[in-house]
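sequence isn't available, so here's the structure alone:
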């Protein structure tokens, strides 16, 4: 690009042209402002929208709705497959309505990375990687054939084949450009690289100064098809970092501290932007670790401005020199470059002196529940007590094995997840811990299932160059896959003697993983206490083998010299880690690995691709089916109706996650989804996971609210996806009850508490809710993505008034709900009346807030969902 001329929408010129002083706008607000300037058309983006963005510097908040258009879309396969299924179904519907099927085509670049389908069936052996990939292709053949069709059928759509790594790490290391370019006539425009992704942790690329966040698959599909992302101008919380991490502390310790602080602050629906002198001490990988966990602290994004470290990382990861030069020139010209004087205005701020960060874990079931490492043993004992375990030290013989299992034993130790496997510092630290442990003669506890699943193949290269992979192998941390494994629920099965011992004795055992998610039932159905930890701590706990022991004071084990070995004896110094990273992580590794990232393994290349404008659906497929969203769709939408005579399908508590609503993990044989698969000739060993079967609505609607740990207050004391059918009073699976209600013509509501829909940006949590016949969800508060997904599927999100909830109303599930005030038309965030009729005939009316937040969302709801709206728009 040397000597090349680029056009751009100048923030400086806009300021001089009447916008006024915007120099102290946060980095993220400048990116939004540029987006509005570039797309101003007097309709979807107006001059008043632009002025509102500029005036933010004065008011530091705004209630104005804007239309934002990201440069590109990122997908992983769990969410990507159903998105491509929906596009294929839209092509069918377009033809039925007499339109051009080719109009259903991504207008923005779409990259899908197949990274969520590898499971840890094999571990602790040299051939674990090969065996797991063979099983992955065997299980997912139907899905992969479908994706290969999508590659051929859709323009602007690319797929990274299985085995390359995790989408967020590939985005960080290869796909992201920081400054994006596009051809427009005879000129080349340069503008900020921005994206939305069908995974919550899309925010990881914020560490590279790319504004991006997770959306549901349905929102991503709309963005692909040229629809703007409708959003309110956000509040921006400034997080000032000072000092530097103390000796021995890791980026994981830092991010768990940041997550806890921001959750306490309350940043749901807000942007978080990091600034301050402490940024100078953080590598870009450290920044990406913090940005990755924005969903865990609840923010829309957690972004860092462009500076010299951004360029250093682009150079390290093999980006072309002319692209790096463009990034610097554009960032400096637009006022996006962080200088020592960088001090934007924010809606609110908080501060952390990084020298105060201590070694930490988070658990046992929420990523924001940070525990000091020195208090982990005590925290585990509290879990045992809460679970009713009276004899904390009791052991149970594992059938056929030479050891006993004890309460709190670590049965899974996994180095996994985009959060940490993108960070050479913590992975090198894990390798050094393993090396020192092996030299001392330590071994992994025999009941621990250990695994290493890097987020890119470059990790393998630098661990091998550093001579550390062999030590990890000796402790059972052989590379078992390149992808998202334990963190997403793909830990694979525990050995039968261990699983049976746990289940038959109702034991409380632990998993320690370097992930970002540890929600109930997610990691393994057999594990009740799940702890997030840095990669080196994962290695250490695999040796210690039990969470009841205080790892900071008790020996990990006995060395070959007969002496006790403590954690401090094998913990590497910061200087050791930094020297190894500097010597062993090279630009050439990234260039070589990413040169062929689109090719894929031989199994991928050998897939037969049937080409065609529309997809040929197979009635016998249990992975991919034509969804019913467009059945009987008319060219015009009907009038809105009040919801009358609705029954509660479930009454749920606080912090119900998308894992509770739409599990990603294993499928139980006696569940509705399991029964469906068995009836269709699928053996239990071939069930795969809910996540892998998201392309089949028949499986997924049966899996909705089927999490083994969900608690429905309509049936106290019963765990799992069950409910009480009214008026029969019969207790049954939620799916079975929903089908009974549908046969009776009874609409349904879900009632919940605070933070409803926390967790992954899982479109199936909204799709399944819709297909079960739920018309409204009434809760105390919503997590951002799930609320918008409900609207996108035509489900009405309602919020209790302050001081009123399911408990104050004494709801037990026998009530009937009438929701009025939506007939004909509705306005954003208007009040609606909810009349509750109890079993004895008495009534109570409350005023609920309609959480359809924007005018665009009103249109989506009026059409029955965002896809129906887009389809009708394209036909028109």
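Yep, it's here. Everything numeric in this text was worked out from a predicted model, so none of it was measured.

contacts and neighbour counts: CA atoms only from here.
Fine.

which SS class is residue 732?
Taken by DSSP: H, G, I helix; E, B strand; the rest coil, the conformation at residue 732 corresponds to strand.

spit out the contact partners of it.
The contact partners of residue 732, taken as C-alpha atoms under 8 Å, 6 or more residues apart in numbering, are 722-725.

which of these has the most neighbours?
residue 723 (29 neighbours; other C-alpha atoms under 10 Å).

I'd like to know how far that residue sits from residue 821.
Distance, residue 723 to residue 821, using C-alpha to C-alpha, to the nearest Å: 29 Å.

got the contact list for residue 476?
Shown in contact with residue 476 (C-alpha under 8 Å, 6+ apart): 123-125, 444, 450-451.

and the longest helix for the protein?
Identified as the longest helix of the chain according to DSSP state H is helix 77-96.

next one for the comparison:
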């Protein structure tokens, strides 16, 4: 079909006294076929194609493919998707701005105008990932942590302030304000976007991509958005379409209502388990069914937030009356709310009772079947019913203990340790790992299963007034019963926005949380992203001396190995009220459904059901949440405090790099770059840098958490005069490639199968046979000009959209990854950095091929690649030679073009100066 056959769909509607132009989906249906049962997510993609139909990258076949999708619920058509805006957080945002600054420098070097490098779409960067829980359990914790954060991150924050004044369409929400996803949900998101163009006001769906995988939280507001790598987000903000195959859409039908005492967290852990078991990687999930009528928007956002945990690209909830009600509550303008209703109804994007779209597959959940749950010990999809927690931990410890059961405990026996009432661990307990500890004048025994971190944290739950109020009310009830947090627990409260503090104070529960040690520590991600801060030295020493398997309980969305704290082996996701409950119990080796948390001053046992707030009490407390709170806290959201305003920044178009900075360095990605790309060469005789198993996450690959003094990154910093106490975290130093490449594959829990019995970022340098840090081996290989590959199992790259997992891989000299399967974002990021992702043919893997890591690998056919094509991989060892035909996971023509140019940013830069 010719481009002249594009349907004419431009229409107008009136809302709030304004006439809006829009591209009508019903008019498109007149030309393309019925779309009334097309999933609403695909209707949004169809509108996107209609709006950009004049661009050469859009063909009528793209439109027709979206409509024809209904015939089988699948399509192999590639489309270019252009989101309305981009959202960033500081950990991923800093390297993105570093790349933009580096692109300006490269453009200037090529003799072009550097100001041509600018975001073309609105970009909001929210500083939320930097605050750490250094101080806790006291009234000044928040003030102290913010002061420490500003001091640690001054160089980074000065750089971001430079970016704010240097680039157009770029806004920064300063530190101490909130978590990007909660700010997005409560303030930035509009559900329907609008802008002026050629004297007309156009309306279209609010869509976005974000440099954090939990961007999907905004799906609860009827906004289509998902996480991408920083490099892909940069391309989107620079006008490049996000290349994607029309996805499968899995419908998830919700009916019924949640039972008394069941929280949104319990629901999302159940949904996560169901969808992960079903298999939704790379797919859209769209929620529907009449159960949505009774599901508050905050609960929807909680479910949407955890789409990365169930593996989906997004977890979308259509716009309905509940959406409008939430927008009213959060202080959105009445004119905007009128536009949302009028536009969504005109476009068929409004949820109607009884809607039954066509889906690729569908699941069903009766909300009445959901039970109290946690998830762990190291994957968010591993749901454990509350009543099964004790048995689950016991079984886990049997494995840790060589199959030997832990000593039995006298069920429900209470005892007193150092004046502290405790339960479930008593005088007769004589496990050899248990350690005597003295802390702040109290003596106690630290045992396996001890809860050493209890954190109300994360965008997932702190955006939800219902579960947050439940935590506050449970604290009030516990306090009234005379219960206290156990002395070995590090409690913390880190809401996602200042509005939470407003409604906690209005409901009178902040005082109760403070009394249990859950003082405000900051407005940011904190523990959920590994910024849990240090444990008290006596606790850390006891864990190390006894090699204790202890626990954290957090209201977060991630609990991967080594993420929360390097010494905490088991991490459990739970609702905020359960976080408080486990802080009181002090150990996960309790069945909180039947065993007491502790005892009151009269010696009577106190059970969880005794202090769990009723639904009526929670609802009454939630009524304290008022629109004025949102309007007050978001009135000056971009302003920042006096310290932020006082930061000095240069007024220059091209950034002035400081050679002495250990936070911001000029990356080498564009070194030697010409106007034309170099020809692609095959890989010859590459060595294996790491041989990895299944479910290797981006947390395993990308530098994250604390920097160890004896690590390559630690040595680098100390050589530049930085003391270990001032290392800060890997995340805070993402603007310095020298630190980040040294921390790639350095996770303390990664297991390289080239080394038997070794855990951590080590490998074997094959020519010498020496064991060394992966970075050190990579540098030895680079000195000899030896290419490298990484070999892995299933689900390689699971987890957050960490662009440094791909950037670090590239800088270590890795040309290709050969795995059994990939998670979507990391596969895309590897291509974006010029690393080719290859997939084992069906029936083959590292084990069937008997790989040890001593082999050399050659890859033929890279110069003649086609999307989804195959390449010949030759594996040589002392035993001989094997050949396999690996699937190249460069899935689309756009991805192939990025790879041909050496990466997506190289391609974009060349396009912006007219070289492509």
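In hand now; what should we look at? Keep in mind that this is a model prediction, so the values were computed, not measured.

still on that earlier bit, structure 2: matching residues for the following helix or strand past the longest helix of structure 1?
Next in sequence after helix 77-96 of structure 1, counting helices and strands by DSSP states H and E, comes strand 110-113. With TM-score structural alignment applied, strand 110-113 of structure 1 matches the range 123-126 in structure 2.

mind jotting down where the helices sit in the stretch 101-250 of structure 1?
Taking DSSP state H, counting those that start in this stretch as the test, the helices found in the stretch 101-250 of structure 1 are 128-139, 141-153, 167-170, 217-224.

what are the contacting residues of stretch 280-291 of structure 1?
The list of residues contacting stretch 280-291 of structure 1 from outside it, by C-alpha under 8 Å, 6+ apart, reads 203-208, 243-244, 251-252, 254-255, 258, 301-304, 309-310, 313, 419-420, 422-424.

and the gap between the residue lying closest to residue 26 of structure 2 once chain neighbours are set aside and residue 33 of structure 2?
Using C-alpha to C-alpha, 6 or more residues apart in numbering and skipping residues adjacent in sequence, the residue nearest residue 26 of structure 2 is residue 347, 6.7 Å away. Residue 347 of structure 2 is 15 Å from residue 33 of structure 2, where distance means C-alpha to C-alpha.

now swap in residue 331 of structure 2 and tell me
Look at residue 331 of structure 2 and residue 33 of structure 2: by C-alpha to C-alpha, they are 39 Å apart.

who has more neighbours, those two?
The neighbour comparison of residue 331 of structure 2 against residue 33 (other C-alpha under 10 Å) goes to residue 331, with 18 against 13.

matching that one against structure 1, which residue comes up?
Alignment note: residue 331 of structure 2 maps to residue 318 in structure 1; criterion TM-score structural alignment.

one more: residue 381 of structure 2?
For residue 381 of structure 2, the aligned position in structure 1 is residue 368, judged by TM-score structural alignment.

so what's its match up against?
Residues in contact with residue 368 of structure 1 (C-alpha under 8 Å, 6+ apart) are 256, 259-260, 263, 296-297, 362.

who touches the aligned partner of residue 524 of structure 1 in structure 2 in this structure?
In structure 2, the residue paired with residue 524 of structure 1 according to TM-score structural alignment is residue 565. Listed by C-alpha under 8 Å, 6+ apart, the contact partners of residue 565 of structure 2 are 530, 532-533, 705.

residue 200 of structure 1 now?
213-215, 295, 759-761 are the contacts of residue 200 of structure 1 under C-alpha under 8 Å, 6+ apart.

do residue 115 of structure 2 as well
Each residue near residue 115 of structure 2 by C-alpha under 8 Å, 6+ apart is listed here: 104, 653.

quick check: it vs residue 486 of structure 2, distance?
57 Å.

same check on residue 547 of structure 2?
21 Å.

stretch 585-597 of structure 1 aligns to what range in structure 2?
Under TM-score structural alignment, the match for stretch 585-597 of structure 1 is residues 625-637.

for that stretch, give me every contacting residue.
173-174, 177, 186-187, 328-331, 465, 498-499, 502-503, 506.

in it, what counts as buried?
Of all the residues in stretch 625-637 of structure 2, those buried under the rule 16 or more other C-alpha atoms under 10 Å are 625-627, 629-631, 634, 637.

and of the residues you listed, the nearest to residue 689 of structure 2?
residue 637 (45.5 Å; C-alpha to C-alpha).

ranges for the helices of the stretch 351-500 of structure 1?
Remark: helices assigned in the stretch 351-500 of structure 1 by DSSP H, counting those that start in this stretch are 376-386, 418-421, 424-440, 457-465, 469-474, 496-504.

so what's the residue count around the corresponding residue of structure 2 for residue 158 of structure 1?
By TM-score structural alignment, residue 158 of structure 1 lines up with residue 171 in structure 2. Residue 171 of structure 2: 19 surrounding residues under other C-alpha under 10 Å.
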